[in-house]
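Asks: Give me coordinates for this.
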Amino acid sequence: MTLPSPLNGLRELAADYDLLLCDVWGVIHNGRESWAEACDALSRFNRDHGRVVLISNAPRPAAAVVAQLEELRVPRDSWGAFVTSGDATRVELAKRAPGPGWIIGPERDWPLYEGLGLEIAGGAADAAFISVTGLFDDTVETPEDYRERLAAGAARNLEMICANPDRVVQRGDQLIWCGGSLADLYESLGGRVTMVGKPFDPIYDLALKEGERLLGLPVERSRVLCIGDGVITDVLGANRQGLDCLFIAQGIHGDAGRGANGRLDPARAAALLKAEGTYARYAMLDLTW
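Replies: As a prediction, the model looks like this:
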């Protein structure tokens, strides 16, 4: 088992990279508060070393998520561009317009569909495909609440477009079910799923294009570093792209990467990664400079 190299701060490798593709939820905020040290680390890199592209599995266009970053006081100088799973999903949905599409997800995600000319189906019976951003009410519902409805879609062989491959996300001190959990259930029922966020190619294609725009030159992949706390999204995505990865071993994994001394335990972090067949070159508990 290859251990990730523990870092004391991003400063130790800042000179080795021109572009950071950094996860958002779980790295720089938890949905309720931002983390000043993580934001400062990105600001320093973005100002003095290279450029930062935030890359998120948020199922809304980036423009609709920036307001959340502002509310959480994420400094604007900590990033140069922002790419979401919602941005990549709109490309896929436009190919399938006018549908009709059976929409599953909370009202806050409806900016995803604006201007696409999609007709909205009432359910599986009159839909041409399914679009999932998350649960309607992730504070009380679980994926099992959707089993019967999704089984009807699978029986009709409807394709599901999942705008958020995350299974869970940390909100404050709670883990909340996300769209990826419904996609997993749908596949177990025999349904077809297309996912475009991390760890899949479309979102990285967009992020690297944004990186080239910011840098003003072609991106050298050996000088791109992915940062994230999700093993099956951030780390797996970096591995599939052949990019270096800094694994934030706290986030959604709680204390699973922490040793008895309260510091990062590389062996425990490596065990988290190995369980999903992934590898990260570096690891930290929290992002700091």
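
Asks: contacts and neighbour counts: CA atoms only from here.
Replies: OK.

Asks: can you give me the strands for the stretch 1-150 of the chain?
Replies: 5-6, 19-22, 51-56, 81-84, 101-104, 120-121, 129-132 (DSSP state E, counting those that start in this stretch).

Asks: Find the nearest non-adjacent residue to D77, please.
Replies: Residue nearest to D77 in three dimensions, not counting chain neighbours: S43, with 5.6 Å by CA to CA, 6 or more residues apart in numbering.

Asks: contacting residues for that neighbour?
Replies: P75, D77, S78, W79 (CA atoms under 8 Å, 6 or more residues apart in numbering).

Asks: Next, find the distance separating it from I227.
Replies: S43 sits 14 Å away from I227, going by CA to CA, to the nearest Å.

Asks: same check, this time on T194
Replies: When CA to CA is the yardstick, T194 and I227 sit 24 Å from each other.

Asks: For the two, indicate the residue with more neighbours.
Replies: When T194 is set against I227 and neighbours are counted by other CA atoms under 10 Å, the residue ahead is I227, at 26 against 16.

Asks: For the comparison step, fold the sequence that follows:
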Amino acid sequence: MTADSRGVPLISGLRDIAGGYDAILCDGWGVLIDGRRHFPDAAEALRRFRAQGGTVVLITNASRPDEEVRRQLLSLGAPQDCFDDLVSAGELALREIVARAGQTVYHLGPSRDDGLFREAARRLGAPVTRVGPDAADYVVCTGLFNERNESLADYDALLAALRARDLTMLCANPDIVVAIGADLVYCAGALAERYAAIGGRVLTFGKPHAPIYAAALERLKNLRGGDVDKARTLAIGDGAFTDLAGAGRAGLDCLFIMHGVHRDELHPEGGALDEAALELLFARAGARPKALARELFW
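Replies: Sure thing, here's the model as predicted:
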């Protein structure tokens, strides 16, 4: 290992630090997949950690129920044996939708996320009543309707109308942006942030907030048959304001992946690491990682 930024070691692979941990909470999108394919080296690293007796729970801000996320991962080629279980922000949002049985909801997001409401209806044994913004009791935001062709400003009038009705927004994916292949697109977190800025009430599910870490640690407890030592649990992720900040708040060590969502700002024009930019990310996240890696390898 070599020191890369003010004493934070740059590791050559997970094997360098794996012996210090019994469990891993690993980000999905950006570390294991990019929305188009899975990363075989990352999957192999997690598989080898499990082979040594470790437990891996994927912790993702995907706005879909756990089982739907699992199917997506497998469809992209991620092997089932590289993780033990997963917990998604969408699953936590789903529980809140179920708890609001009888209320009408406006879905702000693409139709590909309709599975959230189908699963809620299945659990409730009755349809979830989805209506327009003028008739809703609350809002579920899963992202932009068309993130490829729209800007955040396109939503200002809609957000103002929701705020005028004082509707609570459930943000099912706190990510601001996510990489799809080489492209960066806005996520639900960007709209929720914009809504909060005009005084809207937002309930946010997923990283960096406490509920998803509590749920993930509970999964680990069940898998390992007892309490989990946070000091021997490693979070892995590529998002400074989700993975790194969330690990810091949860009291967990973090392995920060640099060639993920922040790659362009950390490596301007594809060049060498900009250490000042990296330090600024740490400062803005309010946390420092235990170690750095360019990508997840064993």
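
Asks: Please convert the strands of the stretch 1-150 of structure 1 to TSV, extending it with distance to A154 of structure 1 and mean neighbour count.
Replies: Putting the strands of the stretch 1-150 of structure 1 into TSV (distance: least, CA to CA, whole Å; neighbours: other CA atoms under 10 Å) gives the following:
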stretch	distance to A154 of structure 1	mean neighbour count
strand 5-6	44	16
strand 19-22	35	27
strand 51-56	28	26
strand 81-84	27	25
strand 101-104	13	23
strand 120-121	16	17
strand 129-132	10	24
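
Asks: Out of those strands, which is closest to D244 of structure 1?
Replies: D244 of structure 1 sits nearest to strand 19-22 of all the strands of the stretch 1-150 of structure 1, at 9.9 Å, using CA to CA.

Asks: which bit of structure 2 covers that closest one?
Replies: Counterpart in structure 2 of strand 19-22 of structure 1, with TM-score structural alignment as the criterion, is residues 23-26.

Asks: next one: stretch 151-158 of structure 1
Replies: Counting by TM-score structural alignment, stretch 151-158 of structure 1 falls onto residues 160-167 of structure 2.

Asks: Ok, stretch 41-52 of structure 1 next?
Replies: Per TM-score structural alignment, the counterpart of stretch 41-52 of structure 1 in structure 2 is residues 45-56.

Asks: for structure 1, which residue is closest to the average position?
Replies: Centrality entry for structure 1: nearest residue to the mean C-alpha point is N57, 3.1 Å, by CA atoms, centre = their mean.

Asks: Identify the residues contacting that residue.
Replies: Neighbours of N57 of structure 1 in contact, by CA under 8 Å, 6+ apart: T84, S85, G86, A163, N164, P165, D166, G197, K198.

Asks: how about a cut-off of 10 Å?
Replies: Applying CA atoms under 10 Å, 6 or more residues apart in numbering, one finds that N57 of structure 1 lies in contact with 23-25, 83-88, 133, 163-166, 178-179, 196-199, 203, 233-234.

Asks: Now do the residue nearest to it when sequence neighbours are not counted: how many residues are near it, please.
Replies: Computed as CA to CA, 6+ apart, the closest residue to N57 of structure 1 that is not its neighbour in sequence is S85, at 4.6 Å. Neighbour count of S85 of structure 1, defined by other CA under 10 Å: 30.

Asks: Can you tell me what S85 of structure 1 aligns to in structure 2?
Replies: Residue-level alignment of S85 of structure 1 against structure 2, with TM-score structural alignment as criterion, gives A89.

Asks: The counterpart of A250 of structure 2 in structure 1 and P6 of structure 1, how far apart?
Replies: When structure 1 is aligned by TM-score structural alignment, A250 of structure 2 is paired with Q241. Taking CA to CA as the measure, Q241 of structure 1 falls 22 Å from P6 of structure 1.

Asks: what are the ranges of the helices in the stretch 151-298 of structure 2?
Replies: For the stretch 151-298 of structure 2, helices defined by DSSP state H, counting those that start in this stretch occupy the ranges 156-164, 188-197, 210-224, 245-250, 263-266, 275-285.

Asks: Could you say which one of those comes nearest to P40 of structure 2?
Replies: Relative to P40 of structure 2, the nearest member of the helices of the stretch 151-298 of structure 2 by CA to CA is helix 263-266, separated by 19.3 Å.

Asks: what residues does the closest one touch?
Replies: Residues contacting helix 263-266 of structure 2 (CA under 10 Å, 6+ apart): 238, 257-260, 269-279, 281, 294.

Asks: now structure 2: which of the contacts of S43 of structure 1 match?
Replies: When the contacts of S43 of structure 1 are mapped onto structure 2 and scored by both residues aligned by TM-score structural alignment, their matches' CA atoms under 8 Å, the shared contacts come out as D77, S78, W79.

Asks: With neighbour count and distance to R156 of structure 1 added, can I get these in JSON lines?
Replies: Supplementary listing: those in JSON lines, determined by neighbours: other CA atoms under 10 Å; distance: CA to CA, whole Å:
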{"residue": "D77", "neighbour count": "15", "distance to R156 of structure 1": "48"}
{"residue": "S78", "neighbour count": "21", "distance to R156 of structure 1": "46"}
{"residue": "W79", "neighbour count": "21", "distance to R156 of structure 1": "43"}
